[in-house]
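Colleague: would you be able to build a 3D model of this:
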Amino acid sequence: MSERKQLKTKKIGNRDRTRLSPGQAQQQTESSQPAVTVSPDDFSSRLELMKTEIKQNPDVVFRRFKLGFANLEAAVVLIDGLTDKDLINEIMKSLMYGVAETPPDPQPAAMNIKDFIEEKILPASKIKAVSTVKEAAEEVFTGFSALLIEGMPEILILETPSWKSRGMEEPVTEALVRGPRLGFNETLSDNISLLRRAIASPQLTFVDYWIGKTAKKKLVVAYMDGIVDPEIVREVQTRLERIDIDHVPESGYIEQLIEDNYLSPFPQLQNTERADRVASALLEGRVAILLDGTPFALIVPVTFSMLLQSPEDYYERWFAGSLMRMLRFAVAFVSLFGPSIYISFVSYHPGLIPTKLALSIAGTREGVPYPSFIEALIMEVAIEILREAGLRLPKPVGQTVGLVGGLVIGEAAVRAGIVSPIMVIVVSITAISSFAIPQYGAGIALRILRFGAMFFAALLGLYGVTLFFLLICIHFVKLKSFGVPYASPAVPYRLSDWKDFILRMPILMMKRRPKMLHTKNEVRKG
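Modeller: Here you go, the predicted structure:
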């Protein structure tokens, strides 16, 4: 974790947490509900209070014992399966038998016992003291252990989390030919260590929060201190403060709760499993949000052009990177407007089609009982159903169903005279184009808007397609992501940012960070 410098206490959900501005922090807590203060007078009563707070679930362990160096009772409270049993056993062995030197007299100065235990006995790497049973119970449910000692007015929280987690593997949703193979997993500490390994700099700052009222989860905001615009960090913190929800099972909840316009079909935060993508975004001056329990990190702010970029664009030479990026912009256009342009030409503007091609299309459509719009709608819906079925079935079966289903349905529809062969070709090209978009969320947005473009084409032909395109452009211009225009760097126009827009210029030419982010340090290459 990074240094903590300035502090402001705020609440997320009904749980206290510390709000830290960029490069500033320290810790302080404040309870949103009346907390039960730990009384040192009666050890048994304090332990009963803890049992009442934790509800004595079967997986909760209450282990009572006596300190070896003093005639004092003690107890360790932990959750079986969330804590490291070997470390707990070592700690208890140290408390029951291990004495480094003669301890202080426990009667006149109880706090001396606490200092002695922390400095001479406990082998835990991180220890903190809390004064309320509620705070101690919350820490226990996150995998920490609580140590209660007779006569001590505080409860010691020991860092002993340990649970089974998935190993670091290659990201499934963002496969690359060239680039790092490790991606995030569901363990927050592993994900933070990946970023630390990718960016070995003291400027890399992590600010942790607890989020959720009923089931709390740890969330981390990452940024590069000295590079990021402090206004962006403050905006992220402000939006996180507004979250008031029982449980956040996945980062998709965070994305929906803090985005600028929930009515927009376009994603305004970028989600990724790749640590190298997050590291590059942080070094550009963006902010990352990582949530415990999910391999998907969020990046803000985001522009639409980012959703069509791949980390591989920078790992290959600029010729190949630029070609692939231009191809993605082209396939995004085809994915959005392919069927609508076909509907416009066939239904309203056949004179714009070359004569031989027009005659060929007319021949293939002979006997088809539906207009081109209904024909396209049937095929698009069938493709979407096959795509969804392929995702939900087991991988070996899903691939077979997708391939066989597409061939069988397409061939059967043509033979039955429901659709024309040219329509099968158009829909197939459109479906393949949508698969070439690196970000799954961006592909879904274009697939949704594709049906709108088809309706406009059926009503007004090419005029309807043009009108729909203008509506999307207007929406792009108005849409923002954490204060950054979504259409940047096209609107507002910034020539320097075009070096990493449709073309990926040589790295030697990209000496400055994007101006749209208003970074504190613009130069990234001398």
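Colleague: from here on, just use CA atoms for contacts and neighbour counts.
Modeller: OK.
Colleague: please enumerate the strands of the stretch 201-350 of the chain.
Modeller: Under the criterion DSSP state E, counting those that start in this stretch, the stretch 201-350 of the chain contains strands at 204-211, 217-224, 270-272, 287-291, 297-300.
Colleague: got a markdown table for those strands, with mean neighbour count and distance to A330 too?
Modeller: Below are these laid out as a markdown table (neighbours: other CA atoms under 10 Å; distance: least, CA to CA, whole Å):
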| stretch | mean neighbour count | distance to A330 |
| --- | --- | --- |
| strand 204-211 | 23 | 36 |
| strand 217-224 | 22 | 33 |
| strand 270-272 | 22 | 21 |
| strand 287-291 | 25 | 29 |
| strand 297-300 | 24 | 25 |
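Colleague: and those as CSV, adding distance to E154?
Modeller: Formatted as CSV, the strands of the stretch 201-350 of the chain follow (distance: least, CA to CA, whole Å):
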stretch, distance to E154
strand 204-211, 22
strand 217-224, 24
strand 270-272, 41
strand 287-291, 30
strand 297-300, 36
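Colleague: also this sequence, please, to line up against the first:
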Amino acid sequence: MGFFNKSLINRRKQSLSSLKSQNQEHTQKNDLHSSLSENIRKVKETLGDSDDIIIREFRIGKERKLKAGIFYTDGLIDTASIQNFVLESLMFNIQDIDIDKNVASKDHLLQLLKDSVLAVGDLKELTDYNHLFNLMLAGNVILLLDGYTQGFAIGMKGGKERGVPEATSENTVRGPKEAYSESLRTNTALLRRKINDQNLWFETKKLGTVTKTNVSMAYIKGIVNDKVVEEVRKRLDQINIDGILETGYVEELIQDKTFTPFPTIFHTERPDVTAANLLEGRVAIFVDGSPHALIVPSLFVQFFQTADDYYQRADIVTLLRILRFIGFFIALLGPSFYIAVTTFHQEMLPTPLLINLAAQREGVPFPAFIEALMMEVTFEILREAGVRMPRAIGQAVSIVGTLVIGTAAVDAGIVSAAMVIVVAITAISSFLVSSDSLSISVRMLRFVFMGLAASFGLFGIIVSLIALSNHLCSLRSFGIPYMSPLAPFIVEDQKDVIFRFPRWGLFSRPRLISQKNIKREDTPLPKPDPRNQK
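Modeller: Okay, the predicted model is just below:
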């Protein structure tokens, strides 16, 4: 008897556990309810009855027997399309159909709506609340019918968007002026206009547990290195954060985990720059809501190149690139070299210049390092203030402030006139660096070099340059050496580093980036012969 009681208890426990697991499974599925009113209640309850969520109930079919409802987020959809292609189609195009007589089953009605009634291109079926909320809040119109546990998500994204703007941070003399906007689809369309090829592929993921931001990865199949694509895909999948609001979020989360002040991911606002990098075998990353694209892998020499470099003649571009590299070294070493020479190595200066500098510093109470530090900090404050202030007065305040403070500091005997000249040349040279992210890195390292120059003179500068070179050579961007093609030195890729070869000489892609389909053409174009020209 006790045995039967135990077996009965065990059976009841098993039935209860199976019932509990079924309830949990149903809860995890979060299926739609067959009652339209219950679905409306669920939507309002989940979204807090937000006033931007529009719910419209109506009846369809002959004698208006079947209740239907549409749900959408105001401001994210095209309201005119709803009127023309959803409401009009459902309320008038099937008004002669007797649903009770002419529709054999529920699946028959859903198929009828899908095939013959809803005149839209983007149509998805949904059966649970998770997809309902994700699609509705992403700009889709949700259609539900009373008595059905299945609905449709109709793609009708629209609303207010900024048009295609003009590039502001990457200005060019020649070439297109268009730039990316905050719309992901607008940005991908701009890139499609540049590369009209079936091998241009896009992979879109939703990142951010709360924001559910669309992040798209673009590359050209057959040119890109498959290992780089797999690495980018892997790093994007590892992102676990509540929100992605800009490309800067993704950049910090996927960049190589190496402590460095130098940027290892390139960002641009220009579609033509993105297209040129994709043609070299790189991968572009777009974030919905950001007017920039990330380019990986990125190399050190890439931050000295601009779009104008490929729209002008090769000799002009070569001269401009040499000027950029010179400006980079002046911005990095200008104040530190002045401090080292005037403090430790006065014998390197001509006697008249040394006497002149000594006369200027006669009434200055601070050493050269403190002078340079005060002026550099002051200039950085003015530069940051000019960026953050309103555009109408920001530039004027920074220029006037620099002139007034520099002149007043010299007249007050706080700094020498030579130091003001050195700091001014350094600041102007920093603007020659085309990439803003690399320019910020130079501004940070400048203070380190100044401190070493004040402590050890030229010896400190040389040792710090060696350490900096070793650090740069140790960096990698998605597996590619950061200093290539300089280190490792690749002779074939020197045609587009410091010097830019003419167009007929750029017939191959960077070897370490693409690693396949190296040649841009089957055979390089012949060099034009001036004797054949009349």
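Colleague: what's the TM-score here?
Modeller: The TM-score (TM-score structural alignment, normalised by the length of structure 1) is 0.91; 494 aligned residues with a CA RMSD of 1.7 Å.
Colleague: before we move on, the earlier item: of the strands of the stretch 201-350 of structure 1, give the one that comes closest to R242 of structure 1.
Modeller: For these, proximity to R242 of structure 1 was assessed by CA to CA; strand 204-211 is nearest, at 10.5 Å.
Colleague: that closest one vs structure 2, mean deviation?
Modeller: Compared with structure 2 after fitting, strand 204-211 of structure 1 has a mean deviation of 0.6 Å; criterion: mean CA distance after the TM-score superposition for structure 1.
Colleague: so where is that strand in structure 2?
Modeller: Strand 204-211 of structure 1 corresponds to residues 200-207 of structure 2 when matched by TM-score structural alignment.
Colleague: now stretch 322-339 of structure 1
Modeller: Mapping stretch 322-339 of structure 1 onto structure 2 (TM-score structural alignment) gives residues 318-335.
Colleague: rewinding a little: of all the strands of the stretch 201-350 of structure 1, which one is nearest F455 of structure 1?
Modeller: Nearest of the strands of the stretch 201-350 of structure 1 (CA to CA): strand 270-272, 29.1 Å.
Colleague: and the closest one, which stretch of structure 2?
Modeller: Alignment of strand 270-272 of structure 1 against structure 2: residues 266-268, by TM-score structural alignment.
Colleague: repeat that for stretch 436-446 of structure 1.
Modeller: Under TM-score structural alignment, stretch 436-446 of structure 1 corresponds to residues 432-442 of structure 2.
Colleague: distance from the matching stretch to the middle of the chain?
Modeller: Centroid separation between stretch 432-442 of structure 2 and its chain, computed with CA atoms, centre = their mean, to the nearest Å, is 17 Å.
Colleague: next: stretch 197-212 of structure 2.
Modeller: Between the centre of stretch 197-212 of structure 2 and the centre of its chain there are 12 Å (CA atoms, centre = their mean).
Colleague: okay, how far is it across that stretch, tip to tip?
Modeller: Start-to-end span of stretch 197-212 of structure 2 (CA to CA, to the nearest Å) is 29 Å.
Colleague: now do the same contact list for T73 of structure 2.
Modeller: Applying CA atoms under 8 Å, 6 or more residues apart in numbering to T73 of structure 2 gives the contacts D52, I53, I54, M136, L137, G139, N140, V141.
Colleague: and these, which are buried?
Modeller: For these, burial is judged from neighbour counts taken by 16 or more other CA atoms under 10 Å, and it is met by I53, M136, L137, G139, N140, V141.
Colleague: quick check: the fourth one vs I77 of structure 2, distance?
Modeller: Computed with CA to CA, the distance linking G139 of structure 2 and I77 of structure 2 is 6 Å.
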